[in-house]
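**Student:** from the sequence below, what's the structure:
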Amino acid sequence: MTDTDQAATGRRDRKKRQTRAALTAAALRLVAERGLEHVTVEEISEAADVSSRTFFNYFTCKDEALTNDPALDGTPVVARLATAPREVPALQAVRLALDEAVDTMQVDRELWRLRLAVIAQNPALLPRLMAGNVETERAMIAAIAARLGVDPDHGHPALVTAVAGATFRTAMLRWAAGDDSRPLHDFVDEAFAAVAAGLPDPPPPS
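**Tutor:** Model prediction:
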């Protein structure tokens, strides 16, 4: 591939990312303003200045535009998990593997705050937000099993994966609901540390 071809490919990829982001932002903004049942694909497309046909090049339906996000792509997380230092406990290895996703979400904090507010208003969207993680969870279980030298059917890898997912979601929700004084990294580190310590009860308020 020539330098010109690479530059053209880079521009196309950048344009695709921009179009996808515009559709997501438009969908979230309109649904937050009007409610899920009062927004159409056509209105989302118009707000993003693209055609409905273009919308369906990126998403299969309105709900997908609201919940799908590149930060939730588990492929890089699984890859980093597989290369985490062997001496690191499995739960901490998952935490380290989440770093890039955490950074991406921090940059897009307002978008995520809006997304989680829309999901809170429309709880039926939550299963769709989580559904994309099924294949990722299976891959994480396999990666954890490999690093521990146990069979994927062993209960521990699945437990670590489930606990890590719940821990991350809890931290994400607290971060989105708060002000801008603390980054997502702080909430994630705090939550994973509490789980690693055995979830001791917090001291009573003074």
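
**Student:** can we go C-alpha only for contacts and neighbour counts from here?
**Tutor:** Noted.

**Student:** contacting residues for the residue nearest the centre of the chain?
**Tutor:** Residue closest to the average C-alpha location in the chain (CA atoms, centre = their mean): Leu72, at 3.1 Å. Leu72 makes contact with Ala101, Asn133 under the criterion CA atoms under 8 Å, 6 or more residues apart in numbering.

**Student:** please give me the structure for this one as well, since I'd like to look at both together:
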Amino acid sequence: MALDPNAPLGLRERKKRAARRAMSEAALRLAAEKGVEQVRVEDIANAVGVSPRTFNNYFSSKEEAICSFIVERQERVLEALRERPLEEPLWEAVSAATLETYGREGEPNRDAVKLARSMILHPSVHGEFLKAHATVERVLAEGILERAGAGPENALNARLMAAIVESAVKTAFFHWLMNEGTEPFLETVSVLLREAAAGIPSLTGPEAVKKPKNQ
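**Tutor:** Modelled structure (predicted):
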């Protein structure tokens, strides 16, 4: 069942997300300090003052905790999308939500990025990294579909649109990383999203209803 786009997160959900974020941050920090192989679930749980059982209610492994920041960021994109005006054209709303979310974080920290990249390439973490990116596309696609309206064609195109957005972000990120930040990350994302807009498939939505049929 589609969620109300304007419904705010409840207190329970906010607390769950805060706990999940705290455990994810602890997992990243400990992995950076000790190395992935030396970190135990018990270490992460102790760092945030919860039991290993509580940790396991949120994550299936330390590797999932390390990679969960990827999904959490996309959940913030989804929240931003739900806050966009319903009359705003769909692609403009998705682009604005993406840029708004990444804009809050500012330019990436190069040393932190390199450290995170080395952890993500670790054999035991890489599989969870790929799973996280697959989840990212699904999360955004569900948000797009909420806005566009359910239907087989919209479901397919929503997934495609989400994949395009995720690809633009990853392309901008690696361009920024490989070029030593000579071009601002957020500016590159914005350029790629604008260039991608010409090839976006048409999805029905609030703005489409108002367009005359002869246009």
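
**Student:** Val50 of structure 1 versus the residue nearest to the centre of structure 1, what's the distance?
**Tutor:** The gap separating Leu72 of structure 1 from Val50 of structure 1 is 24 Å, by CA to CA, to the nearest Å.

**Student:** Ala131 of structure 1 too?
**Tutor:** With CA to CA as the criterion, Ala131 of structure 1 and Val50 of structure 1 are 27 Å apart.

**Student:** what's the answer for Ala25 of structure 1, then?
**Tutor:** 13 Å.

**Student:** and the two? Which one has more around it.
**Tutor:** Per other CA atoms under 10 Å, whichever of Ala25 of structure 1 and Val50 has more neighbours is Ala25, with 20 against 15.

**Student:** Trp112 is in contact with the more buried one, correct?
**Tutor:** No - between Ala25 of structure 1 and Trp112 there is no contact, the gap being 10.0 Å when judged by CA atoms under 8 Å.

**Student:** which stretches in structure 1 count as helices?
**Tutor:** For structure 1, helices defined by DSSP state H occupy the ranges 3-34, 41-47, 52-58, 62-67, 74-83, 90-97, 99-107, 109-121, 126-131, 134-148, 155-177, 184-196.

**Student:** mean per-residue distance, the last one to structure 2?
**Tutor:** Averaged over the aligned pairs, helix 184-196 of structure 1 sits 2.4 Å from structure 2 after superposition, using mean CA distance after the TM-score superposition for structure 1.

**Student:** how about that helix: buried residues?
**Tutor:** Leu184, His185, Phe187, Val188, Asp189, Ala191, Phe192, Ala193 (16 or more other CA atoms under 10 Å).

**Student:** same check, this time on the third one
**Tutor:** Applying a neighbour-count criterion of 16+ other CA under 10 Å, one finds Phe55, Tyr58 buried in helix 52-58 of structure 1.

**Student:** which other helices and strands contact that helix?
**Tutor:** In terms of contacts (3 or more CA pairs under 8 Å, 6 or more residues apart in numbering; DSSP states H and E), helix 52-58 of structure 1 is packed against helix 41-47.

**Student:** what do you get for the longest one?
**Tutor:** Helices and strands touching helix 3-34 of structure 1, by 3+ CA pairs under 8 Å, 6+ apart, are helix 41-47, helix 62-67, helix 109-121.

**Student:** reformat these as CSV; add distance to Asp153 of structure 1 and mean neighbour count.
**Tutor:** Formatted as CSV, those follow (distance: least, CA to CA, whole Å; neighbours: other CA atoms under 10 Å):
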stretch, distance to Asp153 of structure 1, mean neighbour count
helix 41-47, 42, 18
helix 62-67, 30, 21
helix 109-121, 33, 18
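
**Student:** for the ones you listed, which one sits closest to Leu173 of structure 1?
**Tutor:** helix 109-121 (7.6 Å; CA to CA).

**Student:** name the surrounding residues that touch the closest one.
**Tutor:** Residues contacting helix 109-121 of structure 1 (CA under 8 Å, 6+ apart): 25, 28-29, 31-32, 66-67, 105, 125-126, 173, 176-177.

**Student:** again, but for stretch 88-97 of structure 2
**Tutor:** 77-78, 80-81, 84-85, 144, 147-148, 165, 190, 193, 197, 200, 203, 205-208.

**Student:** list only those of the residues you listed flagged as buried.
**Tutor:** Here, 16+ other CA under 10 Å leaves 77-78, 80-81, 84, 144, 147-148, 165, 190, 193, 203, 205-206 buried among the contacts of stretch 88-97 of structure 2.

**Student:** and those residues, which two are furthest apart?
**Tutor:** Counting by CA to CA, the most remote pair of those is Ser190 and Pro206, 23.6 Å apart.

**Student:** tally of neighbours for Glu105 of structure 2?
**Tutor:** For Glu105 of structure 2, using other CA under 10 Å, the count is 10.

**Student:** to clarify, my last question referred to Glu135 of structure 1.
**Tutor:** Glu135 of structure 1 has 12 neighbours, counted by other CA under 10 Å.

**Student:** equivalent analysis for Leu148 of structure 1, please.
**Tutor:** Leu148 of structure 1: 15 neighbours (other CA under 10 Å).

**Student:** please name the nearest non-neighbouring residue to it.
**Tutor:** Excluding the flanking residues, the one nearest Leu148 of structure 1 by CA to CA, 6 or more residues apart in numbering is Ala90, at 7.8 Å.

**Student:** distance of that neighbour relative to Ala82 of structure 1?
**Tutor:** 10 Å.

**Student:** mutual contacts of the two, please.
**Tutor:** Listed as contacting both Ala90 of structure 1 and Ala82 by CA under 8 Å, 6+ apart are Ile144, Arg147.
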